[in-house]
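Q: sequence and predicted structure are below.
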Amino acid sequence: MALTIGVPRETDSGEARVALIPDVADRLLATVDDLEVRVEEGAGHGAYHTDADYEAAGCAVVGRDEAFDADLVTKVAPPSDDEVERLGDGQVLIGFLSPLERPETARALAEQGVTTLAMELVPRISRAQKLDALSAMSSIGGYRAAILAAERLPKFFPLLTTAAGTVRPARVLVLGAGVAGLQAIATAKRLGAKVFGYDIREPTREEVESLGASFVELEVDIEADQDESGYAEQVEKEKQERQPELLKPHLADADVVISTALIPGKPAPLLINENAVAAMDPGSVIVDLAAPNGGNCALTETGEEIAGHDVQILGPTNLPAQMPVHASELYAKTVTAMIEEGLDDGTFAPDFEDQIFAESCLTRDGEVRNERVRGLLEPVEEDKA
């Protein structure tokens, strides 16, 4: 019996990505015997892939019901309530599931008997790098943030020497040196800006400087009356608490601030207070990539672009969807890698003892398997009891 993979059309507002693109589907069909890929009509339009492209790749273009009637369903955005109801016992769902932000969806999927593999839970180990959708999307987000900042800033990014005089380069400060932050640094640098990077983790200095940016170090003065371990912990604690004030002079000097400090499932740390915004030059730009979790800036409004103290503050929630062609291509490759990792003699039968599937598995056999997500649900269940 053929293994079937369903690719529904994404219905979230602003979501233009698709979980599988024709080229990647073509390669999958060529390597897996007895496989059928069902793509919902119009699923790829947002990423500029037509239904004819999918048919040419060997996929079946179907209606919404048939796309969800598959052994394995692949999505980008977490499923809506309606989509959860379309899934049932024995089916597998692969996609971004926002388990820490939407634990109730995990519970609903478990109750439906769906086995779910959350792409954001893929472990950060070397053999799982090809499945790392989160890093791929973060890289796109960092790139797009720098481009948006350059578009909004009423100044040039690069140094320019003209007959009318010399224009100094823009000063860009990137807060957070994770995947998104490093890509924002690299992109701003390519655009000719003078770039500075900050991260509370001192070891990131080397990565920031390797991209040609200057590392911002915050000095914290505390009493050195502890042993080495206690002193280090106290420095870390005080630095975290005083970050907004310590960053203020660096923020005031910046034309553009791109903030990326985000911990999944927790409110974003406050790095930019209102006084710091007021100290920036009029026309300056803040792109807050932590907006989905409240933002690193005190004035950020999730999903909105506002002006505060004559500073433009952007709170985007899904920048990868603004680059749907490459975002879909990279995402499709990571999803396909997940599928191929779990294939066994033509069927999708992942080994849940394997670290990749053990950690990526969100629900299975009617239960929420991720311990942290279960912890978020238990207080609610106790209240009901």
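A: Okay, I see it. Keep in mind the model is a prediction, meaning the values are calculated, not measured.

Q: going forward, measure contacts between C-alpha atoms and count neighbours the same way
A: Will do.

Q: ok, now which ones touch the residue most central in space within the chain?
A: Nearest residue to the geometric centre of the chain (CA atoms, centre = their mean): Ser138, 4.5 Å. Residues near Ser138 by CA atoms under 8 Å, 6 or more residues apart in numbering: Val179, Ala180, Pro320.

Q: so which of those residues comes closest to Asn370?
A: Nearest to Asn370 among those, counting by CA to CA, is Val179 at 24.3 Å.

Q: quick one: the closest one from Ala186, how far?
A: Distance, Val179 to Ala186, using CA to CA, to the nearest Å: 11 Å.

Q: before we move on, what about Val256?
A: Counting by CA to CA, the gap from Val256 to Ala186 is 14 Å.

Q: more neighbours: the two, which one.
A: Val256 (31 against 20; other CA atoms under 10 Å).

Q: which residues of the stretch 101-250 of the chain fall in helices?
A: Secondary structure of the stretch 101-250 of the chain (DSSP state H, counting those that start in this stretch): helices at 103-111, 133-152, 179-190, 205-210, 228-252.

Q: pretty sure Ala276 sits against Asp253.
A: No - here Ala276 does not reach Asp253: they are 10.3 Å apart, not a contact under CA atoms under 8 Å.

Q: same drill for the two, tell me which one is more crowded.
A: Neighbours were counted for Ala276 and for Asp253 using other CA under 10 Å; Ala276 has more, 19 against 15.

Q: use this one as the comparison:
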Amino acid sequence: MANLQFSGLVFGIPKEIMSGERRVSANPDTIEQFIAGGAKVLVEQGAGEGSFIRDEEYVKVGAEICREPMQVFGNADIILKVKEPAFNEIQKMHEADMMHAGQALVTFLHPAAPANHNLVKTLAEKGILSLTLDSIPRISRAQEMDALTSMSTVAGYKSVLFAANTLTKFVPMTGTAVGMIKPATALIIGAGVAGLQAAATAKRLGAVVYATDIRPDALEHAKSLGVKVIETGIPHELTTGQGGYAKNLPEEWLLKERAIIRETVVNADIVIGSALVPGKVAPILITEEMVKQMKPGSVIIDISIDQGGNCDLTVGGEIVRRYDVTIDGTKNIPGMVPTTSTWMFARNIYNFVSNLLKDGKLQINLEDEIISSSIVTKDGEILHAGAREAMGLD
């Protein structure tokens, strides 16, 4: 007998509207699986174009193409998105206002980021059940759902290519007829998945690479890549939380961390900011004073910007120049590598949703660590711990 896990449900796949976002939340493979499980799937016309997936490919596996986003948002039980709802300039309407009470939303919400607080309040007020993919715990059972890790791999890789493209000098040591050109120096702040990928990519390009992280285990991973590590000496119990993720440091220790990395930041040609605390605002580790002392032409790529950023001067979604240093706050780096990132993301979100559903019904079991960590709004309430802390609700 076929497993009709999604029986009677309608999934909605809208076209992403963030500038430069080319990913889509489902590909033909995952849509085929949803439909095989008894679901109906509505896909907005052109949703897959940025990832080179044509509407015909969706139709071929049984999806229904909708001309307007309102058809998707208005008729779906569960909306699957890549990025948080935003204002649709063409429709002159916010995507959240296209949704209705009792609907479920699964996406990257980044609910602790100040820019998203009003959105989170709106979702709660409208009675929408929302879950965020950036708070999935790092446990073995959740590995196949961990979209943050998948997208971090892409962001770490691409961030170094951005930096190399912007930098005003060569990255590798280069011999020329007029002398030897020294290699660029790169500092990777945060040696999680994104940071390790950034360190490996910078090393492949020939940079002298430094990495720092408050977690001893993360530094060991960085050492295995052959990069130079900067140890902070912060006590382990203050640095590492559940699942091996970094914890928020008390202010006194945050000041010490900044003091330890300051010299390397100032002397670096490339700084990649990838330090994150799951579900919370990213720590500020690169201050304005440090930027002032950096070499003219240096580059900071702040890939933690979705959660506020690691640099005091980063502007979300913009590339700015301050004190002759380029600071890149691009917010959708994985969306610029759409073929690979969509392939991973579609599988992550399918696996996550599969954990929520049984016999066509949502099973919101708050005893399940995956669900309790990722739930943001339910029954008019804001439940996400990081969002509540950042919004001053506790």
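A: All right, it came through fine. Computed from a predicted structure; not experimentally measured.

Q: once they're superposed, tell me the TM-score.
A: In this superposition the chains share a TM-score of 0.84, using TM-score structural alignment, normalised by the length of the first structure; 366 aligned residues with a CA RMSD of 3.0 Å.

Q: picking that back up, most neighbours of all the contacts of Ser138 of the first structure, which one?
A: Neighbour max across the contacts of Ser138 of the first structure (other CA under 10 Å) = Ala180, 28 neighbours.

Q: the second structure: which residue goes with that one?
A: When the second structure is aligned by TM-score structural alignment, Ala180 of the first structure is paired with Ala194.

Q: in stretch 112-130 of the first structure, which residues are buried?
A: 112-123, 128 (16 or more other CA atoms under 10 Å).

Q: contact partners of it?
A: So stretch 112-130 of the first structure is in contact with 84-85, 87-99, 109, 131-134, 333-335, 337, 355-357, 359-366, going by CA under 8 Å, 6+ apart.

Q: and Ala101 of the second structure, how many neighbours?
A: Ala101 of the second structure, neighbours per other CA under 10 Å, totals 14.

Q: before we move on, what about Lys228 of the second structure?
A: What Lys228 of the second structure shows, counting by other CA under 10 Å, is a neighbour count of 17.

Q: wait, it touches Lys203, no?
A: No - if you go by CA under 8 Å, Lys228 of the second structure and Lys203 don't touch, sitting 10.7 Å apart.

Q: now do the contacts for Tyr350 of the second structure.
A: Tyr350 of the second structure neighbours (CA under 8 Å, 6+ apart): Ala26, Thr30, Met145.

Q: hang on, the second one is in a helix, isn't it?
A: In other words, Thr30 of the second structure. Yes - applying DSSP: H, G, I helix; E, B strand; the rest coil, one finds Thr30 of the second structure inside a helix.

Q: quick one: it from Gly20 of the second structure, how far?
A: Remark: distance between Thr30 of the second structure and Gly20 of the second structure (CA to CA) = 23 Å.

Q: and what of the first one?
A: Look at Ala26 of the second structure and Gly20 of the second structure: by CA to CA, they are 18 Å apart.

Q: neighbour-wise, which of those two wins?
A: Under the criterion of other CA under 10 Å, the comparison of Ala26 of the second structure against Gly20 puts Ala26 first, with 30 against 14.

Q: what does that one align to in the first structure?
A: Ala26 of the second structure maps onto Leu20 in the first structure, by TM-score structural alignment.

Q: which of the three states applies to the residue nearest to its match when sequence neighbours are not counted?
A: Leaving aside its chain neighbours, Leu20 of the first structure sits nearest to Ala332 (4.7 Å; criterion: CA to CA, 6 or more residues apart in numbering). With three-state DSSP as the basis, Ala332 of the first structure sits in helix.

Q: what does Ala332 of the first structure correspond to in the second structure?
A: In the second structure, Ala332 of the first structure lands on Ala346 (TM-score structural alignment).

Q: quick one: residues contacting that match.
A: Val24, Ser25, Ala26, Asn27, Thr30.

Q: closest to Ser298 of the second structure among those?
A: Closest approach between the contacts of Ala346 of the second structure and Ser298 of the second structure, by CA to CA: Val24, at 33.6 Å.

Q: does the closest one really touch Glu16, like I thought?
A: Yes - between Val24 of the second structure and Glu16 there is a contact at 6.7 Å, judged by CA under 8 Å.

Q: quickly list what's touching both of these two.
A: Contacts common to Val24 of the second structure and Glu16, judged by CA under 8 Å, 6+ apart, are Ala47, Lys81, Val82.

Q: just the element for the second one, please.
A: Lys81 of the second structure belongs to strand 78-83 when assigned by DSSP states H and E.

Q: which bit of the first structure covers that strand?
A: Aligning strand 78-83 of the second structure against the first structure (TM-score structural alignment) gives residues 72-77.
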